[in-house]
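Peer 1: Next come a sequence and a model predicted from it.
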Amino acid sequence: MSAPQEDLPGARPAPFDLTPPATAVLDTEGVVVGWTEGAEELLGYPAAEVLGVPVGNLLAEPLAGAGVRRPGGGAQAGLVTARHRDGRRLSLGVQGSRVSGPAGEERWLVSAVDLGATPWWGVSRSVLERFLTRSPFGMAVVGTDLRYIWINETLERMAGIPREQRLGRRMGEVLPLLDPAAVEAQMRRVLDTGSPVLDFEYHGHTPADPGREHAYSTSFFRLDDAEGRVMGVCSMGVDVTERWRTRERLALLSESGGRIGSTLDIRRTAQELADVAVPRLADFVFVDLLESVLAGEEPAPVPAFGSPPLRRAAQRSLREGCPEAVVSVGELSGYLPTSPIVRSLVEGRAMLEPSLNAADRPWLGNDVLRAESVRAFGLRSLMVVPVRARGVSLGVAVFVRQQREEPFHHEDLRLAEEFVSRAAVCLDNARRYTRERSATLALQHSLLPHALPVTTTLEVASRYLPARGQDGVGGDWFDVIALSGARTALVVGDVVGHGMNAAATMGRLRTAVHTLANMDLPPDELLARLDDLVIRLIEEETSDGGGATATSVLGATCLYAVHDPVTQRCTVARAGHLPPAVVTPEGSVSFPALPAGPPLGLGSMPFEAAELDLVPGSLLVLFTDGLFEARGRDLDASLAVLADALEWPDRSPEQVCDTVLERLGSSPLSDDLALLVARTHALGPDQVVSWDLREDPAVVSEARALVATTLGGWGLDELLFTTELIVSELVTNAIRHAVGPVRLRLIRQSALICEVSDGSSTSPRLRHARTTDEGGRGMFLVAQLARRWGTRYTSTGKIIWSEQTLPSTGPAR
C-alpha cells in the first residue's frame, strides 16, 4: 500500500534515480578535503568555504549513535540533518565508503541525497538499495497516521514479519508484544515538535524469536519536504538485546554487592539474596542451608548418598506470602535424593531445568507436594545453584520462573552462579561471625555470675544484653559479692571494645575485684589496687605484643559500692563510670554527684569514696553506658527517661529491670548493656547487739556471759559453746596484743557473725603452734570452729570477724 503522490510547487523534481548525489571527500579526522558541484548545489556552500572545515560544522545536529559512524569498517549508511547556507534544515540520506587518496592515504567518499526533495514513495528501488536497504540498522518510514510506508530488509529480518504484512498497518497491529504504545508516543512527539528522539530503548517479543525478550534502541527523525510540509517519520533501530542483558546483569551484580551482606546475620543475608533475585531474575527464589551452617558451626560433610539435612533459611516470591513454597522458613526441606537440589549440593555444580514437567522429570513425579505446587502455580523453569564458599558447600539457592513464559537460559544460570558465589562469601562470613559470637557469649556467660547471693538485706535483680549488631559481645559485667559484717558489694564495669578479648579482659577484672573484695578493702582503696593491676597488665601485654588486649583493658570503667545494713549507709567509689541512680521509698529519683575518678589504667588521679544514706526500701540502680546508646539520645535526655522509668517505687527489682529495658533498651543495641537493681533493707535491733569492753583480761568471762544471754534470746543455744570459744579467743587477742577501745558485736543474719574491733592495725595470722608453745593456737581454733573468718581494717583500727552457719541452714563446717 502506498500513499498518493502530490506535485510540489515549482519545477517537478527529477526521478530519484537521475538525481545526482552530492559528493564530498573526508580525511580520517572528518575534515572536508574534496567538494563537488553537487555538494555545492545541495548545501549552497562553494568549495572555498568548506575545504579544510570539519564536516560536523555543516550539520544542524551532532551525529547520533544511529547515524553515520566513524571509519572502522566497510560502507556505512544512515540519515543526518544538515544546515543549508541559507539556514534551512535538510534531511539527508548519506553513505560513506573508504577509499585511498593520491598518496595512498586513507580517505572517505561520502555521498548524500536530499530526502525531502523527493517523496519517499517516489524513490526508485536502486537508490533505496544503495542508501538504505543495505544499512545494518532496521529502518522504516511511517506516514503522519503512523502507518508503515516503507521498511528495509534489516528491519524485516529483525521483526520476523514480511514486508507486505506491515505496509499500511500500524505497529500495534503487527507487533503487539513490542510495546507499540511507547514507540508510537515517541513518533507523535517527533511529528509534533520536529525534534528527533535518539536512542529510545524498548523491550518485548517478536515473531522472529517469540521465546526470548529482546531490546531495541531506535532513533526517530521527522521528514519534511522542501516547502516544510510534514511527510512522516523515519526510524532507525538496532537490536541491543545482548547489550541490554549485559547491562542488566551488571546492574544485578552491582545491586547484589550493595544489598547482600549488610549484616552478619545468616538468615538476614540469605533473605537479602532472595530479595535481590526477585523479580529481576526469577519469580520465586528460596535458599536452603545445612543445619550446621545455620547454627554457626563448621559445615557438615555432604553425604554422597541420601538427602542432607537442609533447612529453609529464606524465600521470596512475586506472590504475597510465597504460597508456592512447600515448606516455611525454619523448617526442614526434605528433598528426594534424586532431585536436582540434592544432586547440585552433592556434586557441587549448578543445574538447569528449562521445563518443569512431571512427565519428563521423574524426581518431580515422586515428590507429590512439589509436583502439586508446580501444577497449581504454573511453575515453568528451575535453576539450582550450590552455595559454596572457600571450597565448602553451605547449601543451595533455587530460582523458579512461573509468570514469565521465557524459560531460564544458560546465560541466566551463569548470572545466578556469579552473584550466588558473592553471596556465599557473605553467608560464610556470617556463619563464622555466628560461631565466634556464640563462643564469646558462652565465654562471657561462664564469666558472669550465674546466681546472685540471696541475703535478707538486699533484693537484687540484674540484666545483661549483648550488642545485636556487628560489634557483638562486649565487656560489660556486674557482680554482687557478700562481704563480712552482713555487708554486700555491688559492682558494675565496662571494658573497652567487643569480642573475645573484651570478654576475657572482663573475666580477669571480675576475678581481681572478687579477690580484692575478699580482702575487705574500702571502695576507694579497692579501685586503686585494681588500677595498679590494670597498669601492670597493660605493660605486660604491650611488651609481649598483645595490643588488642592492652587496648581493651585500658580505659575500662568500674563502680564499686558497699552497702552496710547496720548503719544503712552505702559507700561508693567509681573509676570513670556513670553514677548510680538512687530512688527513695516515696519515688524520688536522684543521681548523686560522686567523685568521678579516672578510668582504670591511667594512674593519673586518686580515687575517692562517698557515703550515701539509704533508708530501708530505697532502690540503688547501677548500669553501664550501653543503656543510653540504645536509642541514640544524649546523656541528659537518657537520664531523664531513666528517672521517669524509676518513679514507681512499689515494684520489685525484677519489674524495675523490665521497665527500664522497655523504655531504654528495646531498640537494637550498639553496645552491650549491664543493669543491676537492688532494694535495701536494714537489720533490726533484734538482729544486732554490741558491747564496749574494758581492756582487762577479766572482761573475757563477762563477754562470754553476754554472748550466752544474747544467743539464748535468739534461740541459738546450739551455737553457744562454739561461740563462747570464738569470743574468748578474739577478745583475749585484742586485750593482749592490741590497743583499745575494744568492742564486741554479734549479728544474726543468714549466719551468726561475731566481730571484735580494736585500735590496732596489726592483724593476727593463723599458725600451727609447737607442742612446747604456751600460745599460738587461738586463731587456729577460731578457723576450725567458724565457717570463715578474716580481718578488715577501718579508719580507727581493725575488726576480726568470724561467721558460723545457723542451725536452720545446715551444720557448721
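Peer 2: Looks like it arrived, so ask away.
Peer 1: From now on I want contacts and neighbour counts done on CA atoms only, so please keep to that.
Peer 2: Fine.
Peer 1: count of neighbours near Gly665?
Peer 2: A count of nearby residues for Gly665, using other Cα atoms under 10 Å, gives 20.
Peer 1: doesn't Thr624 make contact with it?
Peer 2: No: Gly665 lies out of contact with Thr624 (Cα atoms under 8 Å); the separation is 11.8 Å.
Peer 1: Tell me where the stretch 451-600 of the chain has helices.
Peer 2: Using DSSP state H, counting those that start in this stretch, the helices assigned to the stretch 451-600 of the chain run over residues 500-518, 523-543, 547-553.
Peer 1: Ok, the stretch 201-350 of the chain next?
Peer 2: 241-259, 266-277, 291-294, 340-347.
Peer 1: Deepest-packed of the ones you listed, please.
Peer 2: Sort those by mean neighbour count, taking mean count of other Cα atoms under 10 Å, and helix 266-277 sits at the top with a mean of 23.
Peer 1: quick one: that one to helix 241-259, angle?
Peer 2: Helix 266-277 and helix 241-259 are oriented at 160 degrees to each other (axes from the mean of the first three to the mean of the last three Cα atoms, to 10 degrees).
Peer 1: for the stretch 51-200 of the chain, what spans make up the strands?
Peer 2: With DSSP state E, counting those that start in this stretch, the ranges of strands along the stretch 51-200 of the chain come out as 76-83, 89-100, 106-114, 138-142, 148-151, 197-204.
Peer 1: Out of the ones you listed, which one sits most buried?
Peer 2: Sort these by mean neighbour count, taking mean count of other Cα under 10 Å, and strand 138-142 sits at the top with a mean of 24.
Peer 1: follow-up on the earlier one: kindly reformat the helices of the stretch 201-350 of the chain as CSV containing distance to Gly712.
Peer 2: Listed next are the helices of the stretch 201-350 of the chain as CSV, based on distance: least, Cα to Cα, whole Å:
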stretch, distance to Gly712
helix 241-259, 76
helix 266-277, 66
helix 291-294, 64
helix 340-347, 79
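Peer 1: Of the ones you listed, which is nearest Gly365?
Peer 2: Nearest of these to Gly365, taken as Cα to Cα: helix 340-347 at 13.0 Å.
Peer 1: So which residues make contact with that closest one?
Peer 2: Residues outside helix 340-347 that contact it (Cα atoms under 8 Å, 6 or more residues apart in numbering): 302-304, 307-308, 335-337, 350-351, 384-386, 393, 395-396, 398.
Peer 1: that older thread, would a markdown table of the strands of the stretch 51-200 of the chain with distance to Pro599 be doable?
Peer 2: Below are the strands of the stretch 51-200 of the chain laid out as a markdown table (distance: least, Cα to Cα, whole Å):
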| stretch | distance to Pro599 |
| --- | --- |
| strand 76-83 | 77 |
| strand 89-100 | 81 |
| strand 106-114 | 80 |
| strand 138-142 | 77 |
| strand 148-151 | 84 |
| strand 197-204 | 65 |
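Peer 1: ok, and here's another one to check against it:
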Amino acid sequence: MSQPSPIAALDEQGTVVAWSRTAQRLTGLTEAEALGRGVSDLLATGAEALTEALRAGLTIGSLAGGDLRRWGVWPSGDSAVRARPAVDAAFTQSPIGLHLIGDDLRILRVNKAACAMRGLPEDGILGGSVQEAFARYEPAVVERVVREVLATGEPVLDLLVRGTSPADPEHEHALAISLFRLENTDTRTMSVVAEAVDVTPRERNRERLALLHRAHEHIGRSLDAVRCAWELVEVAVPDLAGAAFVALFDAAVQSTAPSDLPGLRCVAASTDGEDMPAVGAALAPELFARILTGRVPYVEHLAAGGRVLTLPLLVRDTLLGVVRLRQLHPRRPYDEAAVRLVADIAAYTALCIDNAQHYEHAHATALALHGSDPGSLPAGRGAVETAQRYLPTGQGAGAWFDIIPLSGARVALTVGQVHGGGPGATAAMGQLRSATHALAGLDLDPHDLLARLHNTTRRLGAERQAVGDTRKLTATCAYAVHDPVAKRCTVARAGRQSLAVLLPDGTWNDRPLPETSPLGEDGPPFAAEEFFFPPGTTVVLLSGPDPAGSDTLRRLRAGLGDQAAAADDVLGRLPADQAAVLLALTRALDPGDVVTWDIDPELTAVAAARRLTTGRLARWGLNDLEFAAELTVSELVTNAIRHGTPPIRLRLVRNPTARTLTCEISDASPAAPHLRHARAGDEGGRGLFISGELSDSWGVRWSSEGKTVWTETAFGT
C-alpha cells in the first residue's frame, strides 16, 4: 500500500528537514521559518500555533528510506496511520474471512471469520503456508492463484473452491475467494489479501436449479415411457445418486393395459447388483408398501452405510411407478432440499410418462381407425413394388394411404388427407378411407371414384354441421390405377396434393396433373389422365402439397436417383412435413402370363373356349384348376353369348407373384349381370352362382367398350 507524503519531516536530532504548505497552513509558520530549526525551538517560539495544530491532530511515525532514520508528521484526519485502527477493526469485526498472505506464501494475519470457517484457532493458521491454511479446500488451486496475483497484480474475484472443515466434516462447503495484491511506495510487492466467503447455500441452490433445468431439457425428448425412465436415471447419476433405478407398472408402459394391473417391473437401472434390480426384473409391489399407501418420498438408512431415497412417480393421483436412488457419498446427504429437488424431477418425469401414454393411446387409436398397420399393407401383388412412410398422429391425424389389389393383376394406389386435425379429422379419415375401399371394389375409373368420394365428403360434412361442428369438411386425395399388362396408369387427384413421376430414363415430372379443388369444395369435375409407364417407373404420392421452403420432392428425386439407396433409406431422410408418403415402382406382367381369345357369338363356341382354357392351364402347370376354370369359363361365355353384345373376348391372366388366376369375359353390352337363385326346375340362371362358388372372388367392371365379368382363383405353390 502506498504511504502518503508527510506534512513535515524530522531527522534523528529532531531538526525539521521538510515543511509542506499543509504544515504552514496548520501552524502559521512558513517553510523558511521552520526548516533547520529543532523541535524544542519550534515549541518555544510557536507554542500557541503548535498547540492548535495538535488539537487539529498530528501523528508522528517513522519514515523508511536511505541510511538515515527520519520521522514523518501527518495530519491525523487523512494519514495512513490514522486509518490503521479502521483496518484493525475490519480484521476483528468483518464477517468475511480475511487473510493477509506474505510474498513468501505464509499467512501473516487472519480474522475470526476465517478461523471459524476452518474450525481452527488463530495460532493454528498464522505462520503456516497457503497450502496448510487451505488444506481442505483445494490447496493446490489456491496456491497457484496466489502466485499469479503476486506475479501479475491482477485481482481474482470469486474463485470457487470446495471442501470440508473440522467444524463440519459431514458436509461439503463451497468458498468464494477474492484476492488482490498490496504494494508499498516503491511498488515492491508486500502481500496478498484473500477474502473468503462461505457460499454453500448459494452454490447448492444454483446446482439444484441447473440440475432441474437439465432434467427438463433431457427428460421427455421422446414420447416413449421407457425412454423417459432411462432419461431420469441418466440425470440422477452421478449428480444425485451413485446408483438409481425406475420401476413402472404395466399400465404405464402399455397404453392398452387396464389401469389396475399390479405388475411392477424395473425398466431402467444405472447398474445391476447390490440393491439395484436388473432391467426387466419383476418387482413385488409389497417392497414399496410405503409408496403405495402414503405416496410420499422417504429416506432409508442402509445397514452398510449410506442412504436410499424412494419416490413415487405420481400424476393426477395416479401412481405410475417408483424411482429409487442410492446416496452418492455421505457429504451430500438427502436433506430436505435434496428430497424436494428429486421430487420435482420425479414429478416432471411422471408427467412425461403420462404424455407418452396418451401419445401411445392416440397412436393406437389412429392405427385402429386407419384399419391396419402400414407395414402389413399389400405389396402390390406384382404390379408394383411399394415403400411408404406414415405418421398417424400430430399433423397426420387425418391422413391415409392404401394399396388396393384389383382384378386383372391391377393395383390401385391412393393417398389422402383430411384438412384440420384432432379426433374429428381422424374419424373423417376413417370414413373416407372405408368409402374409397368400397368404391375401389366397384372397379370405377379414378375420376368417377373421386366424384363419388366428393359426394360422400359433402354428405359427411353436412352430418357434422348438423351436430354443431361448423368447420367445413374438405380433403385431398390422389387415386391411381396401374395395369401391369397394358403398362398404363390412370391417375386422378383432388386438391393441391403433391404427385410426381420418375421415369426409368431419369426424366422427372412433379406436375403430371393440374391442380383441382379438394373433396368437399365446389369446383369442376375431376379429370383423369392416362400415362404409359414402362417398367421401373416410380410414382410418388404425398398426402399434402410440398410446402414453400420444403425440399421433400427434391430429396426424393435425389434419393431415388441414387441406385445404391434403398427406398426405406430415402424415406428416412425426408422431413416430417408429409404425414403419408407412398412410393410405387411399376412392374409389367410377362406376356407369357396373359392370353386373349376372340369368341364367336355362337353357343358352339363354348366348347372351344373350354378347350382353349384347359390347354393353356396345362402349359402353365395349373392342372389343379382345370375343372373349376373349365366350368367357370363355360358358364360366363354362355351368358355373354346369350345376353351380351359382340365382340366377345376371353382373357386368362396368371399372376405368379400373387399366385392367382383371373378369368375375364368381355362384351360390348353395358348391362350388368345379376346373381339369381334359380329354382329346382329352372334350366338356367345358375352361371354366376356357380362361378362365384368355384372362385375366390368375382365382379364386374365397366369401360367405354362395355363390361367385363371376371373371377379370380388362388393357386398353391
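Peer 2: That came through fine. A quick note: this is a predicted structure, and the numbers were derived from the prediction, not measured.
Peer 1: Narrow the contacts of helix 340-347 of the first structure to those that are buried.
Peer 2: Those of the contacts of helix 340-347 of the first structure that meet the buried threshold are 302, 307-308, 335-337, 350-351, 384-386, 393, 395-396, 398, by 16 or more other Cα atoms under 10 Å.
Peer 1: Relative to Leu441 of the first structure, which of the helices of the stretch 451-600 of the first structure is closest?
Peer 2: helix 500-518 (8.3 Å).
Peer 1: how big is the offset of the closest one relative to the second structure?
Peer 2: Comparison of helix 500-518 of the first structure with the second structure after fitting gives an average deviation of 3.2 Å (mean Cα distance after the TM-score superposition for the first structure).
Peer 1: Find the nearest non-adjacent residue to Cys663 of the second structure, please.
Peer 2: Using Cα to Cα, 6 or more residues apart in numbering and skipping the chain neighbours, the partner closest in space to Cys663 of the second structure is Leu652 (4.9 Å).
Peer 1: For the aligned partner of the one you found in the first structure, grab the count of nearby residues.
Peer 2: Correspondence of Leu652 of the second structure to the first structure, assessed by TM-score structural alignment: Arg748. Neighbourhood size, Arg748 of the first structure [other Cα under 10 Å]: 22.
Peer 1: Let me know whether Asp260 of the second structure touches Ala251 as I believe.
Peer 2: Yes: the pair Asp260 of the second structure and Ala251 passes the contact test of Cα under 8 Å, sitting 7.5 Å apart.
Peer 1: My reading is that Pro330 of the second structure lies in a helix. Confirm?
Peer 2: No: looking at Pro330 of the second structure with DSSP: H, G, I helix; E, B strand; the rest coil, it is coil, so not inside a helix.
Peer 1: ok, it touching Leu240?
Peer 2: No: between Pro330 of the second structure and Leu240 there is no contact under Cα under 8 Å: 11.9 Å.
Peer 1: circling back to that earlier point, which one of the helices of the stretch 201-350 of the first structure lies closest to Ala182 of the first structure?
Peer 2: Smallest distance to Ala182 of the first structure across the helices of the stretch 201-350 of the first structure (Cα to Cα): 17.8 Å, for helix 241-259.
Peer 1: so the closest one aligns onto which residues of the second structure?
Peer 2: Helix 241-259 of the first structure maps onto residues 200-218 of the second structure, going by TM-score structural alignment.
Peer 1: The matching stretch vs the first structure, average distance?
Peer 2: Looks like 2.2 Å for stretch 200-218 of the second structure (mean Cα distance after the TM-score superposition for the first structure).
Peer 1: so how far is that stretch off the chain centroid?
Peer 2: Relative to its chain's centre, stretch 200-218 of the second structure lies at 22 Å (Cα atoms, centre = their mean, to the nearest Å).
Peer 1: Equivalent analysis for stretch 134-147 of the second structure, please.
Peer 2: So, by Cα atoms, centre = their mean, the centroid of stretch 134-147 of the second structure is 43 Å from its chain's centroid.
Peer 1: buried ones in it?
Peer 2: The neighbour-count check on stretch 134-147 of the second structure (16+ other Cα under 10 Å) flags 134-137, 139, 142-143, 145-146 as buried.
Peer 1: Burial check on Arg679 of the first structure, number of neighbours?
Peer 2: Arg679 of the first structure, neighbours per other Cα under 10 Å, totals 23.
Peer 1: Give me the residues contacting whichever strand or helix holds it.
Peer 2: Arg679 of the first structure is located in strand 673-680, with elements delineated by DSSP states H and E. The contact list for strand 673-680 of the first structure (Cα under 8 Å, 6+ apart) reads 457-467, 476-478, 492, 565, 614-627, 653-654, 656-657.
Peer 1: ok, 7 Å please
Peer 2: Contacts with strand 673-680 of the first structure, where a contact means Cα atoms under 7 Å, 6 or more residues apart in numbering, come from 457-466, 476-478, 616-624, 626-627, 653, 657.
Peer 1: Leaving out sequence neighbours, find the closest residue to the residue mapped onto Ala482 of the first structure from the second structure.
Peer 2: With the correspondence set by TM-score structural alignment, Ala482 of the first structure lines up against Leu406 in the second structure. Distance criterion Cα to Cα, 6+ apart; nearest residue to Leu406 of the second structure, sequence neighbours excluded, is Ala412 at 6.8 Å.
Peer 1: Could I get the contacting residues of that neighbour?
Peer 2: Ala412 of the second structure makes contact with 403-406, 480-482, according to Cα under 7 Å, 6+ apart.
Peer 1: same thing with Pro333 of the second structure?
Peer 2: Residues near Pro333 of the second structure by Cα under 7 Å, 6+ apart: Gln327.
Peer 1: So the alignment partner in the first structure of it versus Pro210 of the first structure, what's the distance?
Peer 2: Under the alignment (TM-score structural alignment), Pro333 of the second structure pairs with Pro407 in the first structure. Counting by Cα to Cα, to the nearest Å, the separation of Pro407 of the first structure from Pro210 of the first structure is 12 Å.
Peer 1: Asp658 of the first structure too?
Peer 2: Distance from Asp658 of the first structure to Pro210 of the first structure, by Cα to Cα: 63 Å.
Peer 1: Check Gly160 of the first structure too.
Peer 2: With distances taken as Cα to Cα, Gly160 of the first structure is found 10 Å from Pro210 of the first structure.
Peer 1: Same question for Ile538 of the first structure.
Peer 2: Going from Ile538 of the first structure to Pro210 of the first structure by Cα to Cα gives 73 Å.
Peer 1: Same question for Pro299 of the first structure.
Peer 2: Counting by Cα to Cα, the gap from Pro299 of the first structure to Pro210 of the first structure is 44 Å.
Peer 1: try Asp471 of the first structure
Peer 2: Asp471 of the first structure sits 52 Å away from Pro210 of the first structure, going by Cα to Cα.
Peer 1: Repeat that for Pro180 of the first structure.
Peer 2: According to Cα to Cα, Pro180 of the first structure and Pro210 of the first structure sit 16 Å apart.
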